[in-house]
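Student: Sharing a sequence plus its predicted fold:
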Amino acid sequence: MKNLFFYGTLRHRPLLEIVLGCSTEQIDLVPAHLPDHAVHAVTGQPFPMILPAAGQSAPGLLVRGLSVEDLNRIEFYEGGFDYALSVRQVICEDGSSAAAELFFPDPDLWQPGALWSLQGWVSEWGQLSEYAALEVMAFYGRRSAEDVARSFPAVRMRAAARIAAETRSAPQTREVVVHSYHRAYQGYFAVDEMQVQHQRYEGGMTPMLGRSALMQGAAAVVLPYDPQRDCVLLVEQFRAPVYMIGDPAPWMWEPVAGMVDPGETPEQAAHREAREEAHIQLRALECAGRAYSSSGSSTEFLHLYVGLADLTETTENGGLDGEGEDIRSAILSFDELMAKVDAHELKDLPLLSIAHWLARHRNRLREES
């Protein structure tokens, strides 16, 4: 049996319950603090770090009597954050002291920010972290903490997309019964499987159905358009799925597109991706629709835009090297774009959708410019 001191996100009991796989009612938790230390936010990350700080006190929870299995689950979860256990003396609320282990970060790994607030973190990141932890802990015993850590950015994007989806539509009144739910695969994408029944339109329930889904986040897709010059900008890049299915032309002409990061709005993502992929600055965005890209197989939700910009230059080196992107761009007149649409030369569905929206709204955009 071991004692641990939690000073950060695992003080949030719903998250701790997910990590341990049991109710906190079964755990011996005692409020405590670590003298001469302070908890700081980590710059650019949704979790904190602890640092020595003379005269300050880091509040937390002393968790006593953890089993080997409890500790293994916690180390699996925390191990992905590159934190290591170290022993310290903590002070309990009754004034007694106790030896406990706590997770310290590599001192050169993260950049500390302002003092961290649990309440502020719960308000901004609590629900997302709970959903992310559900996915992470589903692979406990199946993947290493290091492997799961490589998927953390995608895990958080999926968690953020789930939160957005829950507020997207009014609840359905027909019944759905999930008999089993299994997270089958995790990487940049994930695959979930379930055994499910749902109510028929005519009444009664369907037979048991085995269904799977490609679990993805939300994406922003923007077609840059210059209303004064009446032209658009397209980007071209290699698409592995197109190659993997056997298509002999896997370099695709598309709008600018990218995933919406946690804490980012779709509009912010559209502006960011335009800078990264095409090296252009958008003046304004026109919403061209919001929809699931393929509701029978994928959870991906697309935010479609026309982005107003001055289009005078193209690039041969768009994208981020760190993400393996190799992107070039081209400027086409509106008539050239629609000629390619009518000749069925374009294979990207979001591009076709936005092009048809632009055809309906082009005169207005040109008049307003």
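Tutor: Noted; the coordinates are in hand.

Student: okay, CA-based contacts and neighbour counts for the rest of this
Tutor: Noted.

Student: got the buried residues for stretch 265-278?
Tutor: Buried residues in stretch 265-278, defined by neighbour count with 16 or more other CA atoms under 10 Å: 266-267, 269-278.

Student: Need these in JSON lines (columns: distance to Pro227 and secondary structure).
Tutor: Rendered in JSON lines, the data for the buried residues of stretch 265-278 read as follows (distance: CA to CA, whole Å; DSSP: H, G, I helix; E, B strand; the rest coil):
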{"residue": "Pro266", "distance to Pro227": "23", "secondary structure": "helix"}
{"residue": "Glu267", "distance to Pro227": "20", "secondary structure": "helix"}
{"residue": "Ala269", "distance to Pro227": "22", "secondary structure": "helix"}
{"residue": "Ala270", "distance to Pro227": "18", "secondary structure": "helix"}
{"residue": "His271", "distance to Pro227": "18", "secondary structure": "helix"}
{"residue": "Arg272", "distance to Pro227": "21", "secondary structure": "helix"}
{"residue": "Glu273", "distance to Pro227": "20", "secondary structure": "helix"}
{"residue": "Ala274", "distance to Pro227": "17", "secondary structure": "helix"}
{"residue": "Arg275", "distance to Pro227": "19", "secondary structure": "helix"}
{"residue": "Glu276", "distance to Pro227": "22", "secondary structure": "helix"}
{"residue": "Glu277", "distance to Pro227": "21", "secondary structure": "helix"}
{"residue": "Ala278", "distance to Pro227": "18", "secondary structure": "helix"}
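
Student: what's the farthest-apart pair in those?
Tutor: Longest distance between any two of those is 17.4 Å, between Pro266 and Ala278; criterion CA to CA.

Student: which helix is the longest one in this protein?
Tutor: In the chain, with assignment by DSSP state H, the single longest helix is helix 349-368.

Student: what packs against that helix?
Tutor: Contacts defined by 3 or more CA pairs under 8 Å, 6 or more residues apart in numbering; DSSP states H and E place helix 349-368 against strand 218-226, strand 284-292, strand 301-308, helix 334-342.

Student: Can you say which of these is nearest to Asp326?
Tutor: Proximity to Asp326 (CA to CA) singles out strand 218-226 among the helices and strands packed on helix 349-368, at 17.7 Å.

Student: Off-centre distance for the closest one?
Tutor: Centroid displacement of strand 218-226 relative to its chain, using CA atoms, centre = their mean, to the nearest Å, is 19 Å.

Student: Would you mind identifying the next helix or strand past it?
Tutor: On the C-terminal side of strand 218-226, the nearest following helix or strand under DSSP states H and E is strand 231-238.

Student: list the helices and strands that next one packs on?
Tutor: For strand 231-238, the packing partners by 3+ CA pairs under 8 Å, 6+ apart come out as strand 218-226, strand 251-254, strand 328-333, helix 334-342.

Student: Got another one to weigh against that:
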Amino acid sequence: MSNLFFYGTLRHVSLLELVMGRSADDLSAMQAVLPDHAVYAVQDQPFPMIVTEKGSKASGVLVQGLGDVERSRLAFYEGGFEYELRPETIVTEDGKEHQALVFFPDTDIWKKGAPWDLETWIRDWGALSVFAADEVMAHFGRVDASDIVRSFPAMRTRAWARLAARQRGTGDERSVADDVIVHDRKHAYVNYFGMDEIELQHRQYDGALSPVLHRSGLMQGSAVIVLPYDPVRDTVLLVEQFRAPVFLIDDPEPWMWEPVAGMIDPGETPQQAATREAMEEAQISLYQLEYAGGAYSSSGSSTEYVYLYVGLGDLTSTVVSGGLASEGEDIRSRILPFDKFMNMVDAHVFKDLPLLTLAYWLARNRDRLRAK
């Protein structure tokens, strides 16, 4: 049996219960501190780290009597954050000292930011972290922790998209609580993408419930797609890159001309993502974004929701090595006069659906944008 001291996100009861697979009521927990230590946010990350700091006290929770299963579950979850366990002396509210294990970060990977506050973190990141942990722990005992380390950023991106989806009502009076029955749901596969399987019934148009249906969904985050347009020069900018799925289906031309596109990072708005991706992929600054709509890209197979924009900018140069090397991107860009661009659309040169959608939107709104 082991004692562990939690100073960070696992002080959030919902997250602790999910990770440990037990109700908080079944845990022997008490408030405690780790002397000569302090807790800080990790730079550019929504979780904290603990550091040695003379005279400070790191507040947390001491949980006693954890067995091998709970230890294994914790190690599996924390492995995604590159932390390791170390023994420390913890002091509880009654002044007693206890030996406990503490998760410490790999300081070569994480850099400390501002002092960390639990309540602020719960407000800003609690729900996302619970969603991400739900996917992580669904694979406990099925995949190696190293696979979770590689996939965890994508899991957080999917969790952020899930939060956004919950706000996406348009006024439909039907209720999933009343008209959908879930018999089973599982996270069947994880990598850069996830795959969920579900067995359900839904209310049919005749009022009866459907038969039990087995369905799968490719679980993805939300994305932005932005077509750069220069209203002064009347030109558009496209980017080209190799697309593995197009290759996998045996298309002989897997190098695709597309708008600028990318996933929306956790904590990021679609507008922020559009501006960031334009700089990363094409090295251009956009001074205005025109919203062209949002929709699910393939609602029968994927959870991906895309936000479509035409981005106004000064299009004067192209790149031959755009994108992030850390993400395996190799991108070049091309500037086309609007008329030539639309002639290529009409000649069916392009195979990217969002590009066609934005081309038609731009054709409809071009005069207004040029009149500004």
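Tutor: Nice, I can see it. These numbers come from a predicted model, not from an experiment.

Student: ok so, going back, present the buried residues of stretch 265-278 of structure 1 as CSV; the columns should include distance to Phe5 of structure 1.
Tutor: Formatted as CSV, the entries for the buried residues of stretch 265-278 of structure 1 read as follows, by distance: CA to CA, whole Å:
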residue, distance to Phe5 of structure 1
Pro266, 38
Glu267, 40
Ala269, 38
Ala270, 41
His271, 42
Arg272, 39
Glu273, 41
Ala274, 44
Arg275, 43
Glu276, 42
Glu277, 44
Ala278, 48
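
Student: wait, what's in contact with the residue most central in space within structure 1?
Tutor: Among the residues of structure 1, the smallest C-alpha distance to the mean C-alpha position (CA atoms, centre = their mean) belongs to Met157, namely 0.8 Å. The contact partners of Met157 of structure 1, by CA atoms under 8 Å, 6 or more residues apart in numbering, come to 216-218, 259-262.

Student: So which of the residues you listed sit within strands?
Tutor: Secondary-structure check on the contacts of Met157 of structure 1 using DSSP state E: residues within strands are 218, 259.

Student: just to revisit the earlier point, could you dump the helices and strands packed on helix 349-368 of structure 1 into a markdown table with distance to Leu352 of structure 1 and mean neighbour count added?
Tutor: Compiled in a markdown table, these are given as follows (distance: least, CA to CA, whole Å; neighbours: other CA atoms under 10 Å):
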| stretch | distance to Leu352 of structure 1 | mean neighbour count |
| --- | --- | --- |
| strand 218-226 | 10 | 27 |
| strand 284-292 | 11 | 16 |
| strand 301-308 | 11 | 25 |
| helix 334-342 | 7 | 15 |
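
Student: Just send those back as a markdown table, with distance to Pro48 of structure 1 too.
Tutor: Shown next, in a markdown table, are those (distance: least, CA to CA, whole Å):
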| stretch | distance to Pro48 of structure 1 |
| --- | --- |
| strand 218-226 | 26 |
| strand 284-292 | 34 |
| strand 301-308 | 30 |
| helix 334-342 | 49 |
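
Student: Pull the contacting residues for the alignment partner in structure 1 of Pro231 of structure 2.
Tutor: By TM-score structural alignment, Pro231 of structure 2 lines up with Pro227 in structure 1. Each residue near Pro227 of structure 1 by CA under 8 Å, 6+ apart is listed here: 308, 362, 365-366, 369.

Student: which one of the residues you listed sits closest to Met205 of structure 1?
Tutor: Nearest to Met205 of structure 1 among these is Arg362, at 47.3 Å by CA to CA.

Student: re earlier: of the helices and strands packed on strand 231-238 of structure 1, which approaches Met137 of structure 1 most closely?
Tutor: Proximity to Met137 of structure 1 (CA to CA) singles out strand 218-226 among these, at 22.5 Å.

Student: In structure 2, what sits opposite Leu102 of structure 1 in the alignment?
Tutor: For Leu102 of structure 1, the aligned residue in structure 2 is Val102 (criterion: TM-score structural alignment).

Student: What of Thr315 of structure 1?
Tutor: Under the alignment (TM-score structural alignment), Thr315 of structure 1 pairs with Val319 of structure 2.

Student: How about the contacts made by that match?
Tutor: Applying CA under 8 Å, 6+ apart, the residues near Val319 of structure 2 are 282-283, 331-334.

Student: now Val341 of structure 1
Tutor: Listed by CA under 8 Å, 6+ apart, the contact set of Val341 of structure 1 reads 352, 355.

Student: looking at the alignment, what does it pair up with in structure 2?
Tutor: Aligned against structure 2 - with TM-score structural alignment as the criterion - Val341 of structure 1 pairs with Val345.

Student: For its match, give its distance to Ala363 of structure 2.
Tutor: Look at Val345 of structure 2 and Ala363 of structure 2: by CA to CA, to the nearest Å, they are 11 Å apart.

Student: same question, Met20 of structure 2
Tutor: Noted for Met20 of structure 2: a distance of 55 Å to Ala363 of structure 2, by CA to CA.

Student: Of those two, give the one with the bigger neighbour count.
Tutor: For Met20 of structure 2 against Ala363, the residue with the higher neighbour count under other CA atoms under 10 Å is Met20, and the figures read 20 against 12.

Student: surely the more buried one meets Glu70?
Tutor: Yes - contact criterion CA atoms under 8 Å: Met20 of structure 2 and Glu70 qualify, at 5.4 Å.

Student: ok, back up a step: assign the residue nearest to the centre of structure 1 to helix, strand or coil.
Tutor: Each residue gets one of three states, and Met157 of structure 1 gets helix by DSSP: H, G, I helix; E, B strand; the rest coil.

Student: now it, nearest residue through space, not along the chain?
Tutor: The shortest distance from Met157 of structure 1 to any residue other than its chain neighbours is 5.2 Å, reached at Gly217 (CA to CA, 6 or more residues apart in numbering).

Student: residues contacting His37 of structure 1?
Tutor: Taking CA under 8 Å, 6+ apart as the contact definition, His37 of structure 1 lies against 50-58.

Student: 10 Å instead?
Tutor: Residues in contact with His37 of structure 1, defined by CA atoms under 10 Å, 6 or more residues apart in numbering, are 50-59.

Student: Out of the residues you listed, which end up buried?
Tutor: Buried members of the contacts of His37 of structure 1, counted by 16+ other CA under 10 Å: 50-51, 57-59.

Student: Identify the farthest-apart pair in those residues.
Tutor: For the buried ones among the contacts of His37 of structure 1, the farthest-apart pair by CA to CA is Leu51 and Pro59; their separation is 12.6 Å.
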